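Colleague: Whatever this is, show me its structure:
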Amino acid sequence: MDATEQLQVAIKNNKDWQNFNRPWRTLKVLEVRKEPQGYVKAELVVQEEHTNSVQQLHGAMMCLLVDIAGLLTLTEGKETKVTPPVASIEMNTSCIRAVNIGETIVIEGRCLKDGANLGFTNVDIYRKHDGKLVASGRHTLMKFRL
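Modeller: Predicted coordinates:
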């Protein structure tokens, strides 16, 4: 089983996703690569639980997807199965375009640099039906030494 399949199975089998981790349950991972830098591509069908008061994808949800995809570019597809604990130390997201319930979005995350203590990532979110950019973000994570 390749890294993409392993991640999809892990997401599907985890019944404990709660609170802000709930979107993991509906995330469909399409591709995970580790070379030359980490890369992840996923899809999400926007559901009511992902929306704001006007039934469009909530900006906080876009930020959460930048967080998730950024993390995955650093931790998935690596040779080792052990992932060091990490913490977000800086994240910014530009919310560019609305997405309605039922639309599918594509999330693409890339590792810009995976250093010994810090990881730097970039994430773009597109509407699947027209390829238009919905949100773009950068995420910096600190790795804890155990």
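Colleague: From here on, just use CA atoms for contacts and neighbour counts.
Modeller: Noted.
Colleague: All the helices of the chain, residue numbers only.
Modeller: 3-13, 59-75 (DSSP state H).
Colleague: how about this one, so we can line them up?
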Amino acid sequence: MSTSQGLQILRKIVQQSTREYKGFENVLKSVRVLSGGGGTCKCALHVGEEHQNRGGTLHGGLTCTLVDAVSTWALMATEEPVAGVSVDLSVSFMKGARVGEEIVVDARILKRGKRLAFLSVDITNMADGTLLAQGKHTKYVGS
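Modeller: Next up, the predicted model:
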């Protein structure tokens, strides 16, 4: 599969799960895919008022959802796509993103075995590259 084919498939997956599906993932409808394929997925999000907590920064629950979703999309952007099931997910928060800022969510597969996949996600401020949060996600991918 070529890089452009992988990116087209990835964009279709994201569109279906965030815009066409009316479940929880609809909270990600404003996420834009920047690049992906080969076990990676890079997305952007303009932090809007609907994404903020009471302190005026990106809600921690949405940050965790971004780690979950974008790392899953990276796992699906492979020759053997599988969504898997979460076994463990952790997020370290370094700095908040304010309403109006653009963030980048960059996910990649660290290792994929027969039963488990290990993924890493960096969330940064697009303007200056400041690391805002870092997530680790383990998914069961075996049968």
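Colleague: With Thr104 of the first structure as the reference, name the closest of the helices of the first structure.
Modeller: helix 59-75 (13.1 Å; C-alpha to C-alpha).
Colleague: Redo the helices of the first structure as CSV? Include distance to Ala87 of the first structure and mean neighbour count.
Modeller: Listed next are the helices of the first structure as CSV, based on distance: least, C-alpha to C-alpha, whole Å; neighbours: other C-alpha atoms under 10 Å:
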stretch, distance to Ala87 of the first structure, mean neighbour count
helix 3-13, 20, 15
helix 59-75, 9, 23
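Colleague: so who does Asp88 of the second structure touch?
Modeller: If a contact means C-alpha atoms under 8 Å, 6 or more residues apart in numbering, then Asp88 of the second structure has Lys136, His137, Thr138, Lys139 as its contacts.
Colleague: of all these, which comes closest to Ala77 of the second structure?
Modeller: Nearest member of these to Ala77 of the second structure, counting by C-alpha to C-alpha, is Lys139, at 14.6 Å.
Colleague: Look up the closest residue to the aligned partner of the closest one in the first structure, ignoring the ones flanking it.
Modeller: Matched to the first structure by TM-score structural alignment, Lys139 of the second structure sits across from Leu141. Spatially, and ignoring its direct neighbours in sequence, Leu141 of the first structure is nearest to Ser88 (4.5 Å; C-alpha to C-alpha, 6 or more residues apart in numbering).
Colleague: quick one, what contacts that neighbour?
Modeller: Ser88 of the first structure neighbours (C-alpha under 8 Å, 6+ apart): Asp67, His139, Thr140, Leu141, Met142.
Colleague: Aligned against the second structure, show me the partner of it.
Modeller: Under TM-score structural alignment, Ser88 of the first structure pairs with Ser86 in the second structure.
Colleague: before we move on, the earlier item: turn the helices of the first structure into TSV, including distance to Lys41 of the first structure.
Modeller: Shown next, in TSV, are the helices of the first structure (distance: least, C-alpha to C-alpha, whole Å):
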stretch	distance to Lys41 of the first structure
helix 3-13	9
helix 59-75	8
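Colleague: Narrow the contacts of Asp88 of the second structure to those in strands?
Modeller: Lys136, His137, Thr138, Lys139 (DSSP state E).
Colleague: Columns neighbour count and distance to Ser4 of the second structure on top of the residues you listed, output as TSV?
Modeller: Output for those, formatted as TSV (neighbours: other C-alpha atoms under 10 Å; distance: C-alpha to C-alpha, whole Å):
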residue	neighbour count	distance to Ser4 of the second structure
Lys136	19	27
His137	22	26
Thr138	24	27
Lys139	23	26
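Colleague: now, which of those residues sits nearest Leu75 of the second structure?
Modeller: Nearest member of these to Leu75 of the second structure, counting by C-alpha to C-alpha, is Lys139, at 9.3 Å.
Colleague: quick one, what contacts that closest one?
Modeller: Gly84, Val85, Ser86, Val87, Asp88, Leu116, Ala117, Phe118.
Colleague: are any of the residues you listed buried, and which?
Modeller: Gly84, Leu116, Ala117, Phe118 (16 or more other C-alpha atoms under 10 Å).
Colleague: corresponding residue for the last one in the first structure?
Modeller: Taking TM-score structural alignment, the alignment pairs Phe118 of the second structure with Phe120 from the first structure.
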